[in-house]
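J.: Sequence and predicted structure below; questions after.
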Amino acid sequence: MGSLRWDIARRLLPTGRGLDVLEVGCGQGSVGVRLAADHQYLGLELDHSSFETARSRLATLGRGEVRCGSTDLVEPGRQFDLLVSFEVIEHIEDDAWALTSWVRMLRPGGSLVLSTPGYQARYGPMDAAVGHFRRYEPAVLVALMERAGLEAVEVRHYGMPIGYGVEAVRNVVARRRKRSEGEITMEEGTGRSGRFLQPAGRAAGLAIGVATVPFRFVQRAFPERGPTLLARGERPTRDAGLR
């Protein structure tokens, strides 16, 4: 699903090179290596195993930085041209507070791009297993981002049609794991979410990327269909409301 997400997400990013970019929840660094190739990149990741993978990938690239922790590790007052956060906001209980704090880290005119599972009616065993507090309706996500101080908010979908099948498989796996492992906490689920059914190695990731190429054209034809949402908003150029 990562390659399908990037196919849409990259179209929402600002143009140009050399931007100051922060990624909150960089996982194993698949997005980070793409962004660091053209921009001044800083990634944050709570899960130590994923952090180590991301750090290794960026070291191979020779660009960018990743830190193990939350936004507390960002220097006070530092601001960015772009903040991205993929499959993170649903893990945060106080999502309104998180979004507002992220917007404060943007320079006026900066952009925030995020993705998140869509539609609460689709909340299932997989969501619970990886520490999701909720899924989002598009209108709810727009309102949340606007209240956080963003404007020109737009929402797109991705994953049509293969995303529905992927979620069905993940729900089956999650049910089986629950029977064998028992209940886990939200924190435990969040910690392993970036590694849940992810490709085992670069070769597997490349193979999946190639296999999903036809589905990229399908999802572009159906921007309002798919189980997952991508959203973009901008901090106003003249912003007196956020400090």
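T.: Okay, I see it.

J.: can we go C-alpha only for contacts and neighbour counts from here?
T.: Will do.

J.: Around the closest residue to residue 196 other than its chain neighbours, count how many other residues there are.
T.: Among residues not flanking residue 196 along the chain, residue 130 sits closest, at 7.6 Å (Cα to Cα, 6 or more residues apart in numbering). When neighbours are counted by other Cα atoms under 10 Å, residue 130 registers 23.

J.: A further structure is provided below for comparison with the first:
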Amino acid sequence: MLRREKHQTESPILAPGIILQNLYVEERLKNHAPGRFIEIGIGRGHLSRMLLEMGWTGTGFDLGEQALEDAAQINKKYVDNGALELRQGNWLEYQDDEPADLVVSCMVLEHLEEAAETEYLHKARACMKPGGLGILLVPGSPAHWGAEDDVAGHLRRYTPELLRTRLESAGFTVNSIAGLTYPLSNLLLPLSDFLVRRSAAKFLDLSQVERTKLSGRRQIWGKTEFPLWTRMVLNKYALYPFHLLQKINRNKKNSLTLYAEFTK
């Protein structure tokens, strides 16, 4: 288990798409009693932090040591009190997980070759308690493949139909598939692509595995790093109208993020 003695910092400023995703997940989980979760690809730990603040406890996995250090820093209180355990390595290779009430990952499945994707889904099912819940957030709309996908080491973007097929083939009951972040992320996409392309060269020479390790903690000014004044607008209260819009538009085929909720 990874522990760090850094001081708990103020919640970092998140990109608008991440804020909208978290708002949706938080709303969907409000009617579920907190239990134990496993997050695969914890990255900087923002999603786990939200779960912990809702009363969940759990384990976060990531391939990258630096990502886990970031996650430990912003979740220091929960690491110190034992509510959050952090593990470095490939979750698919771990055999000792106790059953979880929730298995969740954000922007992970698209990094996996098809065989590993199948293995991931079967392992997720095996790790769930009977009646356990699974949540996936993945890139949507293959028509919007762009610089972000190349730089992050993505292998695919999903359609709702493909995602449903993969989940049902693994034996899950699909409760919901929704498109998220529309229209805000679509409006910001040209700016996002510009910012990513401007910094792309240093990532494209890396292997797909290395790009995957870095995908959750790339530092790109204006996309993942923001000046302090932006906290006035980049918060869940200011963006709540866009949360309502993403819910209204959840069936849009060109939504850039897909949310899947499923049970064992």
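T.: Yep, it's here. This structure is a prediction, so every number in the text was calculated from the model and none was measured.

J.: Any idea what the TM-score comes out to?
T.: Aligned and superposed, the two chains score 0.86 in TM-score terms (TM-score structural alignment, normalised by the length of the first structure); 235 aligned residues with a Cα RMSD of 2.4 Å.

J.: can you tell me which helix in the first structure is longest?
T.: For the first structure, the longest helix by residue count, based on DSSP state H, is helix 162-181.

J.: In that helix, which residues are buried?
T.: 162-163, 167, 170-171, 173-175 (16 or more other Cα atoms under 10 Å).

J.: Same question for stretch 143-162 of the first structure.
T.: Neighbour-count burial for stretch 143-162 of the first structure flags 144-146, 148-151, 153-162 (criterion: 16+ other Cα under 10 Å).

J.: So which of these are in strands?
T.: Secondary structure assignment by DSSP state E places 151, 153-158 of those in strands.

J.: now the spatially most central residue of the first structure, nearest residue through space, not along the chain?
T.: Central residue of the first structure (Cα atoms, centre = their mean): residue 86, 0.3 Å from the mean position. Sequence neighbours aside, residue 115 is the residue nearest to residue 86 of the first structure in space, at 4.6 Å (criterion: Cα to Cα, 6+ apart).

J.: now swap in residue 146 of the second structure and tell me
T.: Nearest residue to residue 146 of the second structure, sequence neighbours excluded (Cα to Cα, 6+ apart): residue 193, at 7.1 Å.

J.: Residue 97 of the second structure now?
T.: Using Cα to Cα, 6+ apart and skipping residues adjacent in sequence, the residue nearest residue 97 of the second structure is residue 127, 6.8 Å away.

J.: Give me the distance between the counterpart of that neighbour in the first structure and residue 34 of the first structure.
T.: Under the alignment by TM-score structural alignment, residue 127 of the second structure pairs with residue 105 in the first structure. Separation of residue 105 of the first structure from residue 34 of the first structure (Cα to Cα, to the nearest Å): 21 Å.

J.: that older thread, quick check: the residue nearest to residue 86 of the first structure touching residue 230?
T.: Yes - between residue 115 of the first structure and residue 230 there is a contact at 4.3 Å, judged by Cα atoms under 8 Å.

J.: For the longest helix of the first structure, enumerate the helices and strands it packs against.
T.: Secondary-structure packing of helix 162-181 of the first structure (3 or more Cα pairs under 8 Å, 6 or more residues apart in numbering; DSSP states H and E): helix 125-129.

J.: Good, we can wrap up now.
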